[in-house]
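Colleague: What follows is a protein structure lacking sequence information:
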């Protein structure tokens, strides 16, 4: 890790901190503002991977993970209306989802590196974000994992409602997860534009 990697490190740290703050504020019925900032982490990881390689990308992810753990520890000490802002289940889900999804993103990107320029960032982000969403919401809110933190009442997340307000009946947390992944899917497509621009700027010889 050298000085040239510092922008990537700062970008990842900023995204993680911002997302941990913005997740406290609702956007509509199914989302929080953090849903719009967190997916940018995949863009940072993919740019680092394309320009500097798999090793530096993994180090930036690890730094982001550490920053996320610190944010979670701070959150557990801040009391909100219904208890700590960050519960044990949310902390575990957030950390495990971030680390697993980002490392998977790097592996998929590296495997597709020699293909068309858009294939690696798009495929890696789509798969990584799906895993991220599934892991986080399942660990944080599924009734099947209540044993992780028995004292934490997440029964509200299991309320049966029409999926996203109009689909078949499903637990509330499933609707939250679907809305979250829909945003990640949309941003994965949009992020191809800045990915192309940034990579060209940092690697003038790249086609």
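Modeller: Great, that's in hand. From a predicted model like this one, the values you see are computed outputs, not experimental measurements. Residues are numbered from 1 along each chain as shown.

Colleague: CA only for contacts and neighbour counts going forward, please
Modeller: Noted.

Colleague: what's around the residue lying closest to residue 206 once chain neighbours are set aside, how many residues?
Modeller: Counting by CA to CA, 6 or more residues apart in numbering, residue 206 lies nearest to residue 200, which is 5.9 Å off, once chain neighbours are set aside. Close neighbours of residue 200, defined as other CA atoms under 10 Å, add up to 14.

Colleague: Comparison target, given below:
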């Protein structure tokens, strides 16, 4: 792995580690602090893709996946008030969602890289973030996937409540998913600012792939 990728790898690792820690702390009723750090992984992936190309971006993604697996393993060994900090279902959901969503991001970005500068990062992040949210919350908390880890009680996540406190009746995990998705979409728009600024710097260096 070339030295040029180390900034992206370190940034991705920092985001994954921070998100795994911050997800333990609530922000309001529907979110955790990790919801605000994790979407930055898409910014790292997109910048790597734009500057160095898709194959290099996949390497950064795989490095982030490896760090995530390590974090999940450590979390399974730490017991909190309600059991392990990371259950088998959450570990599987987290890893599968991250890897699938990030690779989709790389593919979509590559397909749109010849268009206006903002289209590739925005569309790829929106699609990747949507897939990430759907996979993670469904696998981790839906009653349909209880077979993955029958000993893990997720009845709390399937309690029927108004969606986000005001909408139609739905399992609690759907409110958590919608809130998380909304944050990802907002940050996808905000991330265009640092993406553009960093892209200008690298364009001036003539280092764009």
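Modeller: Received the coordinates, thanks. Just so you know, these numbers come straight off a predicted model, no measurement behind them.

Colleague: Now the TM-score, please.
Modeller: Once superposed, the chains reach a TM-score of 0.98 (TM-score structural alignment, normalised by the length of the first structure), with 206 aligned residues with a CA RMSD of 0.8 Å.

Colleague: ok so, going back, from residue 148 of the first structure, how far out is the residue nearest to residue 206 of the first structure?
Modeller: 46 Å (CA to CA, to the nearest Å).

Colleague: residue contacts, the nearest residue to residue 168 of the second structure once chain neighbours are set aside?
Modeller: Spatial nearest neighbour of residue 168 of the second structure, chain neighbours left out: residue 162 (5.1 Å); criterion: CA to CA, 6+ apart. Contacts for residue 162 of the second structure (CA atoms under 8 Å, 6 or more residues apart in numbering) come out as 168, 169, 170.

Colleague: And the strands in the first structure, which stretches?
Modeller: Applying DSSP state E to the first structure gives strands spanning 26-27, 31-32, 79-80, 83-84, 160-162, 169-171.

Colleague: Test my guess that residue 104 of the first structure contacts residue 124.
Modeller: Yes: the pair formed by residue 104 of the first structure and residue 124 meets the contact definition of CA atoms under 8 Å, at 7.4 Å.

Colleague: Compare the two (neighbour count), which wins?
Modeller: Taking neighbours as other CA under 10 Å, residue 104 of the first structure and residue 124 compare with residue 124 leading, 26 against 19.

Colleague: Roughly how far does the nearest residue to the more buried one once chain neighbours are set aside sit from residue 114 of the first structure?
Modeller: Spatial nearest neighbour of residue 124 of the first structure, excluding adjacent residues (CA to CA, 6+ apart): residue 105 at 4.6 Å. Separation of residue 105 of the first structure from residue 114 of the first structure (CA to CA): 15 Å.

Colleague: who has more neighbours, those two?
Modeller: Between residue 105 of the first structure and residue 114, counted using other CA under 10 Å, residue 105 has the larger neighbour count: 28 against 10.

Colleague: Please look at the more buried one and residue 130 and confirm they touch.
Modeller: No: applying CA under 8 Å as the test, residue 105 of the first structure and residue 130 come out as separate, 10.5 Å apart.

Colleague: Kindly reformat the strands of the first structure as a markdown table containing distance to residue 186 of the first structure.
Modeller: Putting the strands of the first structure into a markdown table (distance: least, CA to CA, whole Å) gives the following:
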| stretch | distance to residue 186 of the first structure |
| --- | --- |
| strand 26-27 | 16 |
| strand 31-32 | 14 |
| strand 79-80 | 31 |
| strand 83-84 | 31 |
| strand 160-162 | 23 |
| strand 169-171 | 23 |
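
Colleague: So which of these is the most surrounded?
Modeller: Burial of those is given as mean neighbour count (mean count of other CA atoms under 10 Å); strand 31-32 ranks first at a mean of 18.

Colleague: Mean per-residue distance, that strand versus the second structure.
Modeller: Strand 31-32 of the first structure: mean distance to aligned residues in the second structure after superposition is 0.2 Å, counting by mean CA distance after the TM-score superposition for the first structure.

Colleague: Can you name every helix or strand that that strand contacts?
Modeller: helix 172-190 (3 or more CA pairs under 8 Å, 6 or more residues apart in numbering; DSSP states H and E).

Colleague: try 6 Å this time
Modeller: Helices and strands touching strand 31-32 of the first structure, by 3 or more CA pairs under 6 Å, 6 or more residues apart in numbering; DSSP states H and E: there are none.

Colleague: got the contact list for it?
Modeller: 23, 25, 26 (CA atoms under 6 Å, 6 or more residues apart in numbering).
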